[in-house]
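K.L.:
Compute the structure for the input listed below.
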Amino acid sequence: MTLPADSLDGVALDAPTLLQLARDVLDTEADAVRQLAPRLGEPFVHACRLLLACRGRVVVLGMGKSGHIGGKIAATLASTGTPAFFVHPGEAGHGDLGMITTQDVVLALSNSGETAEILLILPMIRRLGVGLVAITGDPKSTLAREADVHLDASVAREACPLGLAPTASTTACLALGDALAVALLHTRGFSREDFSRSHPGGKLGRRLLLHVADVMVKDDRLPVVGEGASLTEALLEITRKGLGMTAVVDADGRAVGIFTDGDLRRVLEKVDNVRTVGIADVMTRGGVRIRPDVLAAEAAQLMEQRRINALLVENADGRLIGALNMHTLLDAGVI
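P.N.:
As a prediction, the model looks like this:
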């Protein structure tokens, strides 16, 4: 791809200026978020109590950029144990208000606190008798005054040099929404297992849901030789199964050791004729074991900590039932 020139339509694209503008934006938005913390107090606690007591769902409202932030807040709440969804205020005034029930709590977002579409449906929301939490940038606004709880997300200035585009204000609102979600998550005792149930897809879901039993090589694909096998027989088994290792078992099927590609390189440095060597003489005795009910992500962590590339999997009786290596975990999307 051809990189753009240093100017565009006669406007200089000065690298130091571009970088300074970007740094100013990040500094402004970081300051806006930092200024939220000292303001937190009883209103935040009251908001958390309202949301925790909700028997229905949290209905998030917001127009324009606040609506985009509201959608993300609703998604974060829903994925961390607080059922929530986003309703567009403009659509709410044309029928979608019926999505709000008397069991719900409304979380309304508006930087000005005077968003016409929200104020239009405010009387109907109040008539339902539902709790109303407002996040605005103006504590004296109509929405702030009408809400059961108001959370102040005001900012000193926008990061936009024109002072017009919602930038620092939307970042502050998003951060405040995250603060609510995390506070609720902790209070509910929401666990990693709970989190995994709402994230079954993608890499995150695989890391949280997959156990060693789900990804290990087993049955006919499991490389294994008896402890009386020769090194040559072990090498043939490693080649056939393609796992870069073989388990070594005794007559009862219990693993007594492991032999890997790395072990082979070390043997070749010391032995002139591999045909005369028994696997029991060169294997790594014992080997690191893991149970099948352990999370696959923990298996990856164990291998990294021990600086090894393969694990043997044994059941509660100590019998070998599988094996895995880093490539197995990579193929499963765990790492």
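
K.L.:
hey, let's count contacts and neighbours off CA atoms from now on
P.N.:
OK.

K.L.:
Where does the residue nearest the centre of the chain fall, secondary structure wise?
P.N.:
The geometric centre of the chain, computed from its C-alpha atoms, lies nearest to Leu204 (C-alpha atoms, centre = their mean), at 5.6 Å. Assessed by DSSP states H and E, Leu204 sits inside helix 202-209.

K.L.:
which residues touch the residue nearest to the centre of the chain?
P.N.:
By C-alpha atoms under 8 Å, 6 or more residues apart in numbering, no residues touch Leu204.

K.L.:
another one to check against the first:
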Amino acid sequence: MTEFPLSGFEPGSPADLASLPTLTSAQSTLAAEIAGLSALQGALAPSEALGAAFAEAVACIACGRGHVVVSGIGKSGHIGRKIQATLASTGTPAFFVHPAEAAHGDLGMIDTNDVILLISQSGETSELAALLEHAARHALPVIGMTASTGSTLAKASTIVLPLPRAPEACPMGLAPTTSTIMQLALGDALAIALLERRGFTANDFGAFHPGGKLGALLRPVAKLMHTGDSLPLGTPDMTLSSVIIEMTRKAFGCIGILDEGGILIGLISDGDLRPALDRDLTTTCAREIMNHAPITTRGDMLAQEVIHLMTARRKAINSLFVLDDEGRPAGIIHLHDLLRTGIA
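P.N.:
Here you go, the predicted structure:
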């Protein structure tokens, strides 16, 4: 095993890391890539070639009836896979075709309604030839993302997204760094522009991301709430002794007070009940101590919105009634229900 001398540096020691050449290198890399992104942002102005082509590409994809077929080789291929994944997760059907596999049968995956997005910094990637020939044969629109407007890819593309020239962060100018960051950023911009054009919502996003913390955040509260006999409910004339029994049985720390039509007109929480315990519990009624304007939510409200509603106050709300369109309790959600989903 090779040992690397650390010249007096010991893990955990209070060494002056800011003086290490490594950090200077890292800052230079980021500076070069930031400069590239700045150039890209400027090139997206309406008066610039990229700006006009970008708007045309968004319209082409949005009006299409098929998928966006993304392809590229090497580093551009890795970026292409991420762009494809972002498109698909934000409402634009897309899949990635490896250019080498395309020539060995994967061209059959491409439909006559699809749009092809090809990525190549030089625009002279020979592996893309089969895809370009297939697109020409079937009159499929090709969007070419390249830094060379005179390249083979640019000449064969229906729409060219010309990336501005910017120095690579690599000191030798060889390793794709700045260029791939720009490709990735332009792909993100394309996906978000399409998302906004389609009116893609947080609920739609949640439907495509049902797993993990993100899925929990985007889950409608209707899928997490307690319903039916679990709800702690009472009437305005209910005595405090009965209120205490119902609150204890249901264990949500509150009780919803309904009118004769089943509409929620008030709420009694633990905090409302404690100051009233010195009253006669058998004669004092719920209407006398209830909160007449309780905070509530709707079933279509997302979990991330509900947890903010419950915790953004000076005193957090532990339980929240979920009402239907007419104001009747459809369910109740406890703060612990949200936390158990992995939101926080």
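
K.L.:
TM-score of the superposed pair?
P.N.:
The TM-score (TM-score structural alignment, normalised by the length of the first structure) is 0.81; 324 aligned residues with a C-alpha RMSD of 3.2 Å.

K.L.:
what element comes up after the helix holding Leu204 of the first structure heading to the C-terminus?
P.N.:
That would be, after helix 202-209 of the first structure and using DSSP H and E, helix 212-215.

K.L.:
Identify all contacting residues around that following helix.
P.N.:
Counting by C-alpha under 8 Å, 6+ apart, 291-296, 299, 324, 328-329, 332 sit against helix 212-215 of the first structure.

K.L.:
ok, now with 10 Å
P.N.:
For helix 212-215 of the first structure, the surrounding residues in contact (C-alpha atoms under 10 Å, 6 or more residues apart in numbering) are 290-300, 313, 321-325, 328-329, 331-334.

K.L.:
List the buried residues in it.
P.N.:
By neighbour count on 16 or more other C-alpha atoms under 10 Å, the buried set for helix 212-215 of the first structure is 212-213, 215.

K.L.:
does Arg81 of the second structure sit in a helix, a strand or a coil?
P.N.:
Going by DSSP: H, G, I helix; E, B strand; the rest coil, the secondary structure assigned to Arg81 of the second structure is helix.

K.L.:
What residue in the first structure is paired with it?
P.N.:
Using TM-score structural alignment, the equivalent of Arg81 of the second structure in the first structure is Gly71.

K.L.:
check contacts around that match.
P.N.:
Counting by C-alpha under 10 Å, 6+ apart, Gly71 of the first structure makes contact with 60-62, 65, 77, 84-88.

K.L.:
same thing but at 8 Å, please
P.N.:
60, 85-86 are the contacts of Gly71 of the first structure under C-alpha under 8 Å, 6+ apart.

K.L.:
Over to Asp263 of the first structure?
P.N.:
With contact taken as C-alpha under 8 Å, 6+ apart, Asp263 of the first structure is in contact with 282-284.

K.L.:
same thing with Lys82 of the second structure?
P.N.:
Leu184.

K.L.:
Just give me the neighbour total for the residue nearest to Asp237 of the second structure when sequence neighbours are not counted.
P.N.:
What sits nearest to Asp237 of the second structure in space, not counting adjacent residues and going by C-alpha to C-alpha, 6 or more residues apart in numbering, is Cys285, at 5.2 Å. Cys285 of the second structure sits with 19 neighbouring residues when counted by other C-alpha atoms under 10 Å.

K.L.:
All the helices of the second structure, in order from the start?
P.N.:
21-43, 49-63, 74-89, 99-102, 129-137, 152-156, 178-198, 202-208, 212-217, 240-250, 270-273, 303-311, 335-340 (DSSP state H).

K.L.:
which one in the first structure is aligned with Ala182 of the second structure?
P.N.:
Quick fix: residue 182 of the second structure is Met, not Ala. Match for Met182 of the second structure (TM-score structural alignment): Ala172.

K.L.:
on that earlier part again, most neighbours among the contacts of Gly71 of the first structure, please name it.
P.N.:
Counting neighbours by other C-alpha under 10 Å, Val60 comes out on top of the contacts of Gly71 of the first structure with 26 neighbours.

K.L.:
check contacts around the counterpart of that one in the second structure.
P.N.:
Residue pairing (TM-score structural alignment): Val60 of the first structure is matched to Val70 of the second structure. Residues near Val70 of the second structure by C-alpha under 8 Å, 6+ apart: 80-81, 83-84, 94-97, 116-119.

K.L.:
Can you give me the first-to-last residue distance of stretch 328-337 of the second structure?
P.N.:
End-to-end distance of stretch 328-337 of the second structure (C-alpha to C-alpha, to the nearest Å): 21 Å.

K.L.:
Count the neighbours of the closest residue to Asp24 of the first structure other than its chain neighbours for me.
P.N.:
Spatial nearest neighbour of Asp24 of the first structure, chain neighbours left out: Ala159 (7.4 Å); criterion: C-alpha to C-alpha, 6+ apart. Using other C-alpha under 10 Å, Ala159 of the first structure is surrounded by 23 other residues.

K.L.:
so who does Ala159 of the first structure touch?
P.N.:
Ala159 of the first structure makes contact with 24-26, 28-29, 167-168, according to C-alpha under 8 Å, 6+ apart.

K.L.:
Please indicate which of these are buried?
P.N.:
Using 16+ other C-alpha under 10 Å as the burial test, the contacts of Ala159 of the first structure include 25, 28-29, 167-168 as buried.

K.L.:
Can you add distance to Asp261 of the first structure and give those residues back as CSV?
P.N.:
Output for these, formatted as CSV (distance: C-alpha to C-alpha, whole Å):
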residue, distance to Asp261 of the first structure
Val25, 52
Thr28, 54
Glu29, 52
Thr167, 55
Ala168, 55
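
K.L.:
Grab the nearest non-local neighbour of Thr283 of the second structure.
P.N.:
Nearest residue to Thr283 of the second structure, sequence neighbours excluded (C-alpha to C-alpha, 6+ apart): Thr239, at 6.0 Å.

K.L.:
one step back: am I right that the residue nearest to Asp237 of the second structure is in contact with Thr235?
P.N.:
No: using C-alpha atoms under 8 Å, Cys285 of the second structure makes no contact with Thr235, being 9.1 Å away.

K.L.:
doesn't Ala316 make contact with Pro292 of the first structure?
P.N.:
No: using C-alpha under 8 Å, Pro292 of the first structure is not in contact with Ala316, being 9.2 Å away.

K.L.:
In terms of neighbours, single out the busier of the two.
P.N.:
Taking neighbours as other C-alpha under 10 Å, Pro292 of the first structure and Ala316 compare with Pro292 leading, 22 against 8.

K.L.:
any idea how far Val215 of the first structure is from that one?
P.N.:
From Pro292 of the first structure across to Val215 of the first structure, the span is 9 Å (C-alpha to C-alpha).

K.L.:
do the same with His46 of the first structure
P.N.:
46 Å.
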